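Engineer: the following block contains a protein sequence and its predicted model.
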Amino acid sequence: MKLQYFEDTDTLYIEFQSRAISETRDLDENTILDLDSEGNVCAITFEHASQRTDVNHLHVEGLAA
């Protein structure tokens, strides 16, 4: 899993699995889902992230070893 924040565009990108993206869907006008060929969500993009999330604080729980 990978998280990236792009300050210049205020975009938060969360990649759940690194797979080939076969489809991109707009969940709403500021949220984009990337899907693989089986319809699994591989990544999600949040536009205007600082207004919609707390990009200055990341708290991670329950990581598998």
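Structural biologist: The structure has been received and is ready for your questions. It should be emphasised that the depicted structure is a prediction, and the values quoted were computed from it without experimental measurement.
Engineer: could you use CA atoms for every contact and neighbour count after this?
Structural biologist: Noted.
Engineer: which residues in this protein form helices?
Structural biologist: Taking DSSP state H as the criterion, the chain carries its helices at 49-52.
Engineer: where's the nearest residue to Thr11 once chain neighbours are set aside relative to Glu61, distance?
Structural biologist: In space, and not counting its chain neighbours, Thr11 is closest to Glu47: 4.7 Å by CA to CA, 6 or more residues apart in numbering. Look at Glu47 and Glu61: by CA to CA, to the nearest Å, they are 24 Å apart.
Engineer: for comparison:
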Amino acid sequence: MKITYFQDTDTLYIELKPAEVSETRDLDENTLLDLDQHGNICGITIEHAKERADIPSFSYEQVAA
């Protein structure tokens, strides 16, 4: 997984897995879902990210099964 924040456009992109995007769907006015050829979500774009997410603060936690 890779997370990229584009400060100049205030856009957050979350790549869940590297895959060729076959289709992009609007979830809402400011959220786009990238789908692979099998319909699986491979990326999420969030516009106006500062308003919608706590950009300066980020944490990652892996929980054992």
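Structural biologist: Nice, I can see it. None of the values given here were measured: they were computed from a predicted structure.
Engineer: got a TM-score for the pair?
Structural biologist: TM-score of the superposed chains, computed with TM-score structural alignment, normalised by the length of structure 1, equals 0.94; 64 aligned residues with a CA RMSD of 1.3 Å.
Engineer: about what we covered before: quick one: which of Glu47 and Glu61 of structure 1 has more around it?
Structural biologist: Glu47 (18 against 5; other CA atoms under 10 Å).
Engineer: spit out the contact partners of that one.
Structural biologist: Residues near Glu47 of structure 1 by CA atoms under 8 Å, 6 or more residues apart in numbering: 9-12, 30-31.
Engineer: any of those buried? List them.
Structural biologist: Taking 16 or more other CA atoms under 10 Å as the criterion, what is buried in the contacts of Glu47 of structure 1 is 11-12, 31.
Engineer: from those, which is closest to His57 of structure 1?
Structural biologist: Nearest to His57 of structure 1 among the buried ones among the contacts of Glu47 of structure 1, counting by CA to CA, is Leu12 at 12.7 Å.
Engineer: Thr53 of structure 1: neighbour count?
Structural biologist: Using other CA under 10 Å, Thr53 of structure 1 is surrounded by 11 other residues.
Engineer: what residue of structure 2 takes the place of it?
Structural biologist: Alignment note: Thr53 of structure 1 maps to Ala53 in structure 2; criterion TM-score structural alignment.
Engineer: how many neighbours does Asp36 of structure 2 have?
Structural biologist: With other CA under 10 Å as criterion, Asp36 of structure 2 counts 17.
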